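[1] coordinates only, sequence not included:
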């Protein structure tokens, strides 16, 4: 069968803007997008630039934007893409600088990985980590990394991240998932965990994730970075890190429901913004529109019937909560 492949091309030495080029190619049964690209380069256009290595979904080198979604070209079936989209359109990963054609500069990605210190913090007392034989202490059999250690650093999650699209300073799903792996590691010293979590409270950290779930959808190894970010947020709250607006939103929401049995939209902004007058003035127009629509209850209204049962649920949850 003969198909048309639409590929985004860009040569910084000759092109002002990226453009698309079509290539017609005879394909065989079971062929992947990467196999087709290699044939296009070998048989039709030797100038085409792409990155690949293992061809087995292990190295992550061939991550691309295929038919509107970030995928590994080596594991993307042409037949399935045709059945789903009726075409084959290939572009480089978004949110990363393009070097040439389908090759992107991964330097910003690796800078974010290095920024979270992706290794265990050296122990001041090595005997706590090493046994008499000098070997690294093994993790207990019951311990799990929630699959975050399966990350192959392909960059697909960063390319799909809506927060990273808006703010390039955002650490991104891969780096935060990597950080979660070390925060959860029982061999990491308690002080180092606290330091890691404190650093992640800053702007572009864990509270800037919008939970759009795109990183989970595109991850080829089911790492589920968004779930790792949620675990980091929970761990931060358990460690008493509640000064960030995102943390105050969670604690304020829970506090209101525990005391009133429902969300009180009139008090919620004060829970999140505190006494920051400038931020309060910023949300006043929204509050006024909500009030005109009847969406804002009285600030100190009555609690709902059955509030004692609600509070009992919170009390039971607190007793079962894991200790830091």
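    Arrived safely. This is a predicted model, so every value here is computed, not measured.

[2] contacts, neighbours, all on C-alpha from now
    Noted.

[3] packing partners of the helix or strand where residue 165 lies?
    Assigned by DSSP states H and E, residue 165 belongs to helix 162-166. Of the remaining helices and strands, none touches helix 162-166 by 3 or more C-alpha pairs under 8 Å, 6 or more residues apart in numbering; DSSP states H and E.

[4] for it, report the contacting residues that lie outside it.
    For helix 162-166, contacts defined as C-alpha atoms under 8 Å, 6 or more residues apart in numbering pick out 95, 158-159, 170-172, 208-210, 212, 214.

[5] quick one: buried residues of it?
    Neighbour counts over helix 162-166 (16 or more other C-alpha atoms under 10 Å) mark 162-165 as buried.

[6] same deal with stretch 76-88?
    For stretch 76-88, by 16+ other C-alpha under 10 Å, it's 76-79, 81, 87-88.

[7] what's the neighbour count on residue 196?
    Residues within reach of residue 196, counting by other C-alpha atoms under 10 Å, total 19.

[8] thought it was touching residue 180?
    No: using C-alpha atoms under 8 Å as the test, residue 196 is too far from residue 180 to be in contact (9.4 Å).

[9] name the helices or strands packed onto the strand or helix carrying residue 64?
    For residue 64, the host element (DSSP H and E) is strand 63-66. If you count contacts as 3+ C-alpha pairs under 8 Å, 6+ apart, strand 63-66 packs onto strand 69-72, strand 88-91.

[10] need the ones you listed in a markdown table with distance to residue 44, can you?
    A markdown table is the format used below for the helices and strands packed on strand 63-66 (distance: least, C-alpha to C-alpha, whole Å):
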| stretch | distance to residue 44 |
| --- | --- |
| strand 69-72 | 22 |
| strand 88-91 | 16 |
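
[11] so which of those is nearest residue 7?
    For the helices and strands packed on strand 63-66, the distance to residue 7 is smallest for strand 88-91, at 4.9 Å, taking C-alpha to C-alpha.

[12] next one for the comparison:
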């Protein structure tokens, strides 16, 4: 039972990120508002301006624009997503954006807030100044803050993000176990937490330049490389050599130049470039090849 509890703790509690802080912020805002309402004290409105990117390819005006909205933040929960929902429900029902869990778990609400990629559900509203909200950069915009994730998810699918057993199951279905020690499981800390929000890949200049070219000559991006490394270090997986062979080309792991934008914006605080370097090192060690001559200038 102690081993089970430890594994569950690792699986559901990331040491890089705690949702408790998010819930405390929301509870504090709700509690303060409720107490003032009980005391009969009416809060004076505190208006906040949001400038939001608007684009509708099926509308009359096909040119993108920035549209301003004002929200009383004393009558709104503390996160940017709360403000977006309030605007949609009370001011403009045509505003389009993605949302789901509202707790930083699903990764649906990734947007660019004041020039930085963030999850709208985890970013607090700044009380002063104007907040500008854009869709994730260098992605095809479907409408307003909704971007096309098909290319990003297709690149993730190319790394085969699922376990490939070391040997065929000889027992009856459901009877075979793939055991893993606690020490081996700890190697995946900071990897399994990825929620595919695309904040990292869309902040990477290398992904801007080479992420949208035709496969296989496209850079997979930080998210795909992180998840590739997650399966490479998984002791239960039996396709390590195949995964490393797939990564070993001019446009995959070698295209990471340690710019570190991905680490700065990751809501889970994963060390993405460091894991990319480890994938590179494992690639060379596993395949016992030298780096091609034209790549030596990069290392």
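    Done, it's in. Please read all numbers here as calculations on a predicted model, not as lab measurements.

[13] any idea which of the helices and strands packed on strand 63-66 of the first structure is most buried?
    strand 69-72 (a mean of 24; mean count of other C-alpha atoms under 10 Å).

[14] chain center to it, what's the gap?
    Relative to its parent chain, strand 69-72 of the first structure has a centroid offset of 15 Å by C-alpha atoms, centre = their mean, to the nearest Å.

[15] next: stretch 177-194 of the second structure.
    The chain centroid and the centroid of stretch 177-194 of the second structure are separated by 20 Å, computed with C-alpha atoms, centre = their mean.

[16] repeat that for stretch 123-140 of the second structure.
    Averaging C-alpha positions (C-alpha atoms, centre = their mean) puts stretch 123-140 of the second structure 16 Å from its chain's average.

[17] hmm, who's touching it?
    So stretch 123-140 of the second structure is contacted by 48-53, 73, 78-80, 110-115, 117, 141, 144-149, 199, 202-203, 208 (C-alpha under 8 Å, 6+ apart).

[18] got a ChimeraX select line for the buried ones in those?
    A single ChimeraX command selects the buried members of those (16+ other C-alpha under 10 Å):
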select :48,49,50,51,52,53,73,78,79,80,110,111,112,113,117,141,144,145,146,147,199,202,203,208
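
[19] narrow the contacts of stretch 123-140 of the second structure to those in strands?
    Assigned to strands by DSSP state E, the following of these qualify: 48-53, 110-113, 117, 141, 146-147.

[20] which parts of the second structure are helices?
    Secondary structure of the second structure (DSSP state H): helices at 2-12, 19-38, 80-90, 150-158, 182-186, 205-210, 222-232, 240-247, 261-265, 272-287.

[21] ranking those helices by burial, who's on top?
    Stretch with highest mean neighbour count among the helices of the second structure: helix 222-232 (a mean of 25; mean count of other C-alpha under 10 Å).

[22] give me the range in the first structure that that helix lines up against.
    The aligned range for helix 222-232 of the second structure in the first structure is 173-183, by TM-score structural alignment.

[23] post-alignment, the matching stretch versus the second structure, mean distance?
    With mean C-alpha distance after the TM-score superposition for the first structure, stretch 173-183 of the first structure departs from the second structure by a mean of 0.6 Å once superposed.

[24] counterpart of residue 70 of the second structure in the first structure?
    By TM-score structural alignment, residue 70 of the second structure lines up with residue 24.

[25] tell me who's in contact with its match.
    2-5.

[26] what's the answer for residue 112 of the first structure, then?
    Contacts of residue 112 of the first structure by C-alpha under 8 Å, 6+ apart are 171-172, 175.

[27] one more time with 7 Å, if that's ok
    Each residue near residue 112 of the first structure by C-alpha atoms under 7 Å, 6 or more residues apart in numbering is listed here: 171, 175.

[28] that one maps to what in the second structure?
    In the second structure, residue 112 of the first structure lands on residue 155 (TM-score structural alignment).

[29] from residue 227 of the second structure, how far off is that match?
    Distance, residue 155 of the second structure to residue 227 of the second structure, using C-alpha to C-alpha, to the nearest Å: 11 Å.

[30] same thing with residue 142 of the second structure?
    Counting by C-alpha to C-alpha, the separation of residue 142 of the second structure from residue 227 of the second structure is 26 Å.

[31] check residue 6 of the second structure too.
    Applying C-alpha to C-alpha, the value for residue 6 of the second structure to residue 227 of the second structure is 22 Å.

[32] now swap in residue 104 of the second structure and tell me
    Residue 104 of the second structure sits 18 Å away from residue 227 of the second structure, going by C-alpha to C-alpha.

[33] just give me the neighbour total for residue 203 of the first structure.
    When neighbours are defined as other C-alpha under 10 Å, residue 203 of the first structure has 13 of them.

[34] so what's the aligned partner of it in the second structure closest to, chain neighbours aside?
    Matched to the second structure by TM-score structural alignment, residue 203 of the first structure sits across from residue 250. Leaving aside its sequence neighbours, residue 250 of the second structure sits nearest to residue 295 (C-alpha to C-alpha, 6 or more residues apart in numbering; 7.5 Å).

[35] who are the contact partners of residue 270 of the second structure?
    For residue 270 of the second structure, the contact set (C-alpha under 7 Å, 6+ apart) comprises 190-191, 263.

[36] let's go with 8 Å and repeat that
    16, 190-191, 194, 263.

[37] and if you look at residue 117 of the first structure?
    Counting by C-alpha under 8 Å, 6+ apart, residue 117 of the first structure has contacts residue 179.

[38] distance check, it against residue 106 of the first structure.
    18 Å.

[39] residue in the second structure paired with residue 10 of the first structure?
    Aligned partner of residue 10 of the first structure by TM-score structural alignment: residue 55.

[40] what about the first structure, which of the contacts of residue 270 of the second structure hold up?
    Of the contacts of residue 270 of the second structure, the ones still in contact in the first structure (both residues aligned by TM-score structural alignment, their matches' C-alpha atoms under 8 Å) are 190-191, 194, 263.

[41] who wins on neighbours among the residues you listed?
    Of those, with other C-alpha under 10 Å as the count, residue 191 tops at 24 neighbours.

[42] mind putting the helices of the second structure in TSV, distance to residue 167 of the second structure included?
    Formatted as TSV, the helices of the second structure follow (distance: least, C-alpha to C-alpha, whole Å):
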stretch	distance to residue 167 of the second structure
helix 2-12	24
helix 19-38	38
helix 80-90	46
helix 150-158	22
helix 182-186	19
helix 205-210	36
helix 222-232	16
helix 240-247	13
helix 261-265	36
helix 272-287	20
